[in-house]
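heads up, no residue letters with this:
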């Protein structure tokens, strides 16, 4: 399928550089099958779902995965994107031409790492020196890795440490936030509880590969990045019971959706899952586990645009995005939301 089918023009001023305040005041575009598009807010969510439906959140926590360092006189930037083991991370490298295998990179506050292996995509496996857990070293030397479309316009600051984490963040390991869940607040969760909307969590450690552009002209030629995720047996059982009772599974964010579909079978059952997934969802995909999606607005020609198009159809996707641009919705990680109910 041609990648340019998923392109659109976005005015730069619609890229959100800060989240709405309060978070749940963000706008939300409702796209429900057989109905006209409707402009709502995130606070309307409880009334847009049915009692017995379940929202599935990603409880990954963003780590300070952006590092600045030196190798000799050369300045080296590293963005960690996938854990290999307790001391090793795969990282995208800025100024990689000045780095070769077995070089040592010196980061801030005495943190050092060995560039062990260069991969075909230009990334490196970094081995972090010392006895302290790598998480401790990153807190000392790293910073929150804002998405490139925000980082290119302003620097990260202390406000981002809170803004770029969801209230569900618990499991360390993500280098990008599951941004659909950034809209949730305690008062919204209370309203969902009163409405009888259930919630479950899973873990998918979002990697920096989520921001990589699709460089191929055809989706068949794109190599999808992989990310580690887990759904435990008890969660899988509860989700299956909810669906059997007539409730809908609504994924909050494309990360939750990708893991749910990775863990599901053709009969719609969600299975326990623990491992890597590189699922690539494009139009024509048959959804097994998910009945709807709450998600922000995505980059043109991205794998996430393709996923949205698979869920609601390319024509409906274009209608949604044309409407969002015309009505000046705020886009991307800190932007507004949509609720897609095919």
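Ah, there it is. Small disclaimer: the values here were computed from a predicted structure and weren't measured.

all contacts plus neighbour counts: C-alpha atoms, from now on.
Will do.

show me where the stretch 51-200 of the chain has helices.
134-141, 148-151, 158-163, 186-195 (DSSP state H, counting those that start in this stretch).

for residue 36, which of those helices is the nearest?
helix 186-195 (24.3 Å; Cα to Cα).

who touches that closest one?
Defining contact as Cα atoms under 8 Å, 6 or more residues apart in numbering, one finds that helix 186-195 is touched by 24, 43, 45-47, 50-51, 198.

for residue 8, see how far away the most centrally placed residue in the chain is.
For the chain, the residue sitting closest to the mean C-alpha position, by Cα atoms, centre = their mean, is residue 178 at 3.9 Å. Counting by Cα to Cα, to the nearest Å, the separation of residue 178 from residue 8 is 23 Å.

the structure to be compared is supplied as follows:
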């Protein structure tokens, strides 16, 4: 597996709260653009996005809603990740020890152990899926339970809780299910900006991929996640590609879904289910030309995907520019547009 980009991320460049709490609008974040054909790196506001794209380009967006997937107890927090196929009550969960405003991995627990949960529910640990993830069964349907008793997953760099609405994108449409973490590349979009994009002749198409919990301590590759690429989206991708337009994924989740849907002939087909597809520089990409994404942590597995799309030299130069110019990282931070030409 290709080594991922490594660098030192100063704590001062971590976004501690949404831009709205910093006196800005949702779309008031910065946009760092890197172009693979020329190697040029330029600096913009996110509101410049319509002018940076060409008529006929296609933005593929993730419509997954964000679940309030963390349930806090006295000493530990349970992070609900994804259900296991065929059983809506059996989920992958991560147990984390509460430590002030942050949390750390919790190594305790054993198969068969049950954990009393708020509201009279019980969580039973079935067995380990990985070193940090358990298969666990909740005594009541999980999503309605989380809507009553959960809070959004928050990592240590975010200093206080924010309501679930702060973790929803303008594209989230199905609140009966969702992902454990926000598809954050789409967070800066507003209805007004979407209108400007459409007015310029830029297409938008939906996919859905419900993300599981990340680990801030271990940069693991993603595991199986639920996705759907609907027929109209697959057809529009093929239409744009046939006319030499650019398919630009909004977020790494959209890349994963689209690349999963590529058939043996290199065409995107409608599909749905669970994907374990991992994009690496060795495998490359077939459906995606560009990527709009947040800034990722050092050695993150997501950086393999960015390397596959942008190439190592451009990615390294882009991240150095982000560090030099004080861009903000993480889900409430600034964004990065990687273009092929």
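Looks like it came in fine. These numbers were taken from a predicted model, which means no experiment stands behind them.

quick one: TM-score?
The TM-score (TM-score structural alignment, normalised by the length of the second structure) is 0.89; 323 aligned residues with a Cα RMSD of 1.9 Å.

most tightly surrounded among the helices of the stretch 51-200 of the first structure?
Greatest average neighbour count among the helices of the stretch 51-200 of the first structure goes to helix 134-141 (a mean of 17), per mean count of other Cα atoms under 10 Å.

number of residues surrounding the alignment partner in the first structure of residue 236 of the second structure?
Matched to the first structure by TM-score structural alignment, residue 236 of the second structure sits across from residue 238. Neighbours of residue 238 of the first structure under the rule other Cα atoms under 10 Å: 14.

which SSE is residue 238 of the first structure in?
Following DSSP states H and E, one finds residue 238 of the first structure within helix 233-244.

out of the helices of the stretch 51-200 of the first structure, which comes closest to residue 244 of the first structure?
Here helix 186-195 is closest among those (Cα to Cα), at 19.6 Å.

what comes into contact with stretch 308-322 of the first structure?
Here stretch 308-322 of the first structure has contacts from 6, 29, 31, 37, 281-285, 287, 297, 340-342, using Cα under 8 Å, 6+ apart.

so who does whatever residue of the second structure lines up with residue 284 of the first structure touch?
Aligned counterpart of residue 284 of the first structure in the second structure: residue 282 (TM-score structural alignment). Counting by Cα under 8 Å, 6+ apart, residue 282 of the second structure touches 2, 308.

is residue 282 of the second structure in a helix, a strand, or coil?
coil (DSSP: H, G, I helix; E, B strand; the rest coil).

name the helix or strand for the residue mapped onto residue 339 of the first structure from the second structure, please.
Alignment note: residue 339 of the first structure maps to residue 337 in the second structure; criterion TM-score structural alignment. Using DSSP H and E, residue 337 of the second structure sits in strand 335-339.

okay, buried residues for that strand please.
For strand 335-339 of the second structure, the buried set under the neighbour-count rule, 16 or more other Cα atoms under 10 Å, comprises 335-339.

circling back: from the contacts of helix 186-195 of the first structure, which would you call buried?
Going by neighbour count (16+ other Cα under 10 Å), these have 24, 43, 45-46, 50-51, 198 buried.

quick check, nearest of those to residue 14 of the first structure?
Nearest to residue 14 of the first structure among these, with distances taken as Cα to Cα, is residue 24, at 18.6 Å.

would you mind measuring from the equivalent of residue 44 of the second structure over in the first structure to residue 339 of the first structure?
Correspondence of residue 44 of the second structure to the first structure, assessed by TM-score structural alignment: residue 40. As judged by Cα to Cα, residue 40 of the first structure and residue 339 of the first structure stand 9 Å apart.

identify the contacts common to these two.
By Cα under 8 Å, 6+ apart, the residues touching both residue 40 of the first structure and residue 339 are 28-30.

show me the strands in the stretch 201-341 of the second structure, by range?
Taking DSSP state E, counting those that start in this stretch to define them, one finds strands in the stretch 201-341 of the second structure at 203-210, 225-229, 247-250, 271-275, 290-294, 335-339.

so which of those comes closest to residue 162 of the second structure?
strand 290-294 (19.2 Å).

what's the mean distance for the closest one versus the first structure?
Comparison of strand 290-294 of the second structure with the first structure after fitting gives an average deviation of 0.6 Å (mean Cα distance after the TM-score superposition for the first structure).

the residue nearest to the centre of the first structure pairs with which position in the second structure?
Using TM-score structural alignment, residue 178 of the first structure sits opposite residue 183 in the second structure.

residue contacts, its match?
62, 64, 66, 169, 211, 251, 253.
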